[in-house]
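Student: Got a predicted structure here, sequence first:
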Amino acid sequence: MIKKLFSHSIIYALGPQIPKVAGIFILPLITKYLTAADYGIIGVVTAYTGLLSGLQDLGIAVPMVNTFYKHPKRWKFIWRQFHGFISVWSVVFAFLQAALLYAVIPEEAYDNRLAIILLNVVPIALFSTTINFCSRYYQFAQKPLYISFVSALVGIITMVLNIVTIVHFELGYLGWMLSSALSTFISFVLYAIPLYYKHMIRPILRFNRKYIYSQLKVALPTIPHNYSAYLLNSSDRMVMDILGININKLGLYNLAYTFGNYFEFGGNAVGMAVGPLTTNLMAEGNSNAEEKLRNLIFFLQIGFISVSFLVCLWCKELFQLLINNVELQQAYGIAIIIIMGYNYRPMYWAVINRLCYFEKTQHLWKISLVAGILNVVLNFIFIPIYGYMAAAYTTFVSLLVIGFSGFLFNTYKETTVADIKYQPLFWLVLIIAFTGIVLVLKDTATVYKIAITVLTLVAALIAARKYAPVD
């Protein structure tokens, strides 16, 4: 199990997220040609694009995974109907996105308003559905090798496109968006070939409406849950825009959050590998499997805390190495707080994957949407008082809420084995403690950081060995 977890996590890390992750390797080149204002415009556009993101697939991912595991002989036919329905909906959704972007694009980007809209909505309307369906198939089937091929190729192309558009043509934020759109198209082509011609999962546009509506009863309750991702990850930049925060300060925050996104992408990769493993363990339905599942979550939690702590410990040096812009280098302190907040994920999976497997999706909003709304409310309260830095702390608090609040609900407790304890309070305190420690140590001398790194690695290996998952 541990071999599969690590190998699949690495492959998924190079999957659909690679066009974004690849950007870290060329930061020293492109940051010389990007300003805080460029990052600010990208941040505002991303924030408003995400405003409707919870509606993009109408929550159909949950019926997809349930169908795959529960109807092994009919899942392809059902997926084809899902594909047809979501393909039609994606066009409608893209028009909604276009209208919103037209209204909110920053004044500094008015000259490129039409280009910004097209580069952001065309991939949604034409490409995203195919990419999502094919990548989910390989995820659920635990066959990630093709994802590895696509990710490597698209990653290389994306890096080249960013260099050409930002460095050579000096298109700034527009070059970034153009590279992203072209990369999405290339991914679409590479995923469409196996999905439509090898696996024969082609969309049925004359889908069974009655069946789709019945599945939406399971899917739609997940929309508030999915929408929480926006409220937690992007709404802060929308709030800053509404409150009139200077575009340059907004850009510094957006750059810092970019590093948080890199950590999130890594977490998503692990989550894609973990999902099938947790589902299989829950499907066994016995105490031994439940204990294995608990140990897997503990193993992951130790890994997340250790890796994030070490990354944040060296965050100042990473910014100096990767950011070829003195003004932008000052954002490392914000990145530390955001990165540490993403330690919530393993405990979050322990709750969310269970609720989805037992089709208790109507309760997801109590965990995720509440945390997202809390983030928005706290931002409106504290940003006017303490400035844009406050958004990092409110995000940290809200991420921990979404990660740990689910353990308090009876719906979760009813689906667990009573004697298998996840000790959420212990892990919550540990994350907060490590965050405080790394904030104190972030500017310490290099020699001390080396010593702390060695001690952390040794302690993490000893702790993780106890819970290392086995087949």
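Tutor: Cool, got the structure.
Student: hey, let's count contacts and neighbours off CA atoms from now on
Tutor: Will do.
Student: tally of neighbours for Q329?
Tutor: 20 (other C-alpha atoms under 10 Å).
Student: Leaving out sequence neighbours, find the closest residue to it.
Tutor: Nearest residue to Q329, sequence neighbours excluded (C-alpha to C-alpha, 6 or more residues apart in numbering): F319, at 5.5 Å.
Student: Next SSE downstream of the strand or helix carrying that neighbour?
Tutor: Following DSSP states H and E, one finds F319 within helix 315-322. The first helix or strand that comes after helix 315-322 along the chain, using DSSP H and E, is helix 326-329.
Student: chain center to that next one, what's the gap?
Tutor: 25 Å (C-alpha atoms, centre = their mean, to the nearest Å).
Student: again, but for stretch 455-469
Tutor: 26 Å.
Student: Give me the contact list for that stretch.
Tutor: Contacts with stretch 455-469, where a contact means C-alpha atoms under 8 Å, 6 or more residues apart in numbering, come from M1, I2, K292, N295, L296, F298, F299, I302, G303, S306, L310.
Student: buried set for it?
Tutor: Within stretch 455-469, the residues scored as buried using 16 or more other C-alpha atoms under 10 Å are T456, A460, A464, Y467, A468, P469.
Student: this is the other structure I want to compare:
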Amino acid sequence: MLNQIKTLRNKIINIPRQAKATIIFILASLITRGLSIISTPIFTRIMSTFEIGEVNIFNSWNNLIYLIVGLSLSSGSFNIAMKEFDDRDGYISSILGLSSISAILFIIIYFLFEDTFLNFIDISNFLVYIILLNVLLKPSMNFWMMRQRYEYKYKKMSIMTIISSILSVGLGVFCVIYASKNTNLSLANVRVLSMNIIPLIISIYLFITLIIRGKEIINIKYWKFALKLSIPLIFHSISKQILDVSDRIMIQHFDGLDKVGIYSIIYTLSSVSLLVWSAINRSIIPYLFDVLSEKIKKNKLKKIVNTLISFYAITCFLLILFAPELISILATDVYLDAIYLVPPIATGIFFTALYNIYANILLFYKKTKMIMFTSISAALINVILNFLFIPKFGYITAAYTTLFTFVILSIMNYYLSKIIHNGEKIYDDNFLFGISIVLISVSMPVILLYDYNVLRYIIIFITLLLIIIKRNDLLNIIKELISDNYDETL
């Protein structure tokens, strides 16, 4: 027994530092997301659908405004700058200065046109103040975390991420329960404040630390470098965010906040599989980049991607099959009427996987303008479809427009990746799109099975049996991914 423990310990110690860091980062992300999901049943049982709708509309506007005001400085140019410049402290403090100037200008504009702004986004002044604090302070945390990832310093970042999540979720639950006993308090405001206060305190500390360590706020050379690479990705990031949140904003406008609350909880449930995809995508990227750099053969990548995408498709299908039970655990009977949203949303989430694996090829070749084009096109399609159909058919339509949009986004990235690689196949495209068609074909009829539990449980049993039979293929792929060295430049 002791020898087995020593052998396991040695294997863990000998895992390459880059691979070990990646695994820890993924686990920290899973824990953070898991805590959010675990706390959902508490909030859905205390807060009304209207109040949950308020919180989700805040999150939508907060993320969108943060991307615009933050100039997308934490994506695109950051990792390249970490490789390009020796003075990493100086670079980070200077772009923190740039993001702060942008945030201050936005704050000034807000106070000059406060009434117009509030009428446009339709949330309380209190919630806007939290957004203003986020756009000013949160970049410090993002820059610090991105540097930790780049340098594979997984210990500090993982500890900070997990502790911050535990404190935020714990404080949120405590404050909402306490506030529910006081009818004068807005539960939406309490929850938003409680889930932002810990990250904001950490951000203040990091803001001061990064400025002192870098010793410069204005550096025109660094600013030009960051903006040149980030500006194309600003439009991509904004478009991607619009694609993610436009359904909720339009549901608020046409159907009211209570429907936003219902839709958001169902969307959260349907996107639980993203926990799995986040880990899969991060593990695929190093292999893909090695293939494109001609370090390994393409057939190896095809086998890995086929296995992992198949596993992810089965995960999405199981989530759809288990929807009634998951809603009973995470929410209340109020949300059961919207159970029929799960199949189209969960299937749409699967297509983000196809979008990602083809977009990764464009990212390798630094074709950020192509990525921007597909994101803007998809966002426009989604907004137009929601605008046309939500007023006529209600908020349920948003689930199907989301599915359609992600299918189009996947197809666009597929064709662009082929063009950029001279028509050469990187993946087994026929297999991947075959899996997609199969998933759509078997997922949509599940809507009819929600009233026939015995038949649904039989299908669940067969699906789980299939996973057990094929488990060795998946485990072997995982072992390959963990055992290989990750190139530090990726």
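Tutor: Yep, it's here. Since the structure is predicted, the reported quantities are computational estimates derived from the model, not experimental observations.
Student: one step back: the residue nearest to Q329 of the first structure pairs with which position in the second structure?
Tutor: When the second structure is aligned by TM-score structural alignment, F319 of the first structure is paired with I327.
Student: And for H363 of the first structure?
Tutor: Mapped onto the second structure by TM-score structural alignment, H363 of the first structure lines up with M370.
Student: Tell me which helix or strand comes right after the host helix or strand of its match.
Tutor: Assigned by DSSP H and E, M370 of the second structure falls within helix 368-393. Of the helices and strands lying after helix 368-393 of the second structure in sequence (DSSP H and E), the nearest is helix 397-420.
Student: Now do the contacts for the match of F319 of the first structure.
Tutor: I266, L269, Y335, L336, I339.
Student: ditto for I305 of the first structure
Tutor: M340, N343, I431, F434.
Student: gap between L318 of the second structure and K470 of the second structure?
Tutor: With distances taken as C-alpha to C-alpha, to the nearest Å, L318 of the second structure is found 16 Å from K470 of the second structure.
Student: repeat for N196 of the second structure
Tutor: The gap separating N196 of the second structure from K470 of the second structure is 43 Å, by C-alpha to C-alpha.
Student: about what we covered before: okay, the buried residues of stretch 455-469 of the first structure in CSV with distance to A392 of the first structure next?
Tutor: Listed next are these as CSV, based on distance: C-alpha to C-alpha, whole Å:
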residue, distance to A392 of the first structure
T456, 25
A460, 27
A464, 29
Y467, 32
A468, 33
P469, 34
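Student: quick one, what contacts the aligned residue in the second structure for Y388 of the first structure?
Tutor: Y388 of the first structure maps onto Y395 of the second structure when the alignment is built from TM-score structural alignment. By C-alpha under 8 Å, 6+ apart, the contact set of Y395 of the second structure is I251, D255, K259, Y263.
Student: Looking for the alignment partner of the last one in the first structure.
Tutor: Aligned by TM-score structural alignment, Y263 of the second structure pairs with Y253 of the first structure.
Student: number of nearby residues for that match?
Tutor: Y253 of the first structure has 28 nearby residues by other C-alpha under 10 Å.
Student: Verify the contact between it and I334 for me.
Tutor: Yes - the criterion here is C-alpha atoms under 8 Å, and Y253 of the first structure meets it with I334 at 7.0 Å.
Student: Quick check: neighbours shared by the two?
Tutor: In contact with both Y253 of the first structure and I334: M389, using C-alpha under 8 Å, 6+ apart.
Student: So what's the residue count around the equivalent of S203 of the second structure over in the first structure?
Tutor: Alignment note: S203 of the second structure maps to F188 in the first structure; criterion TM-score structural alignment. By the criterion of other C-alpha under 10 Å, F188 of the first structure has 21 neighbours.
Student: Check the spacing between F188 of the first structure and P123 of the first structure real quick.
Tutor: Taken as C-alpha to C-alpha, the span from F188 of the first structure to P123 of the first structure is 9 Å.
Student: No further queries at this time; thank you.
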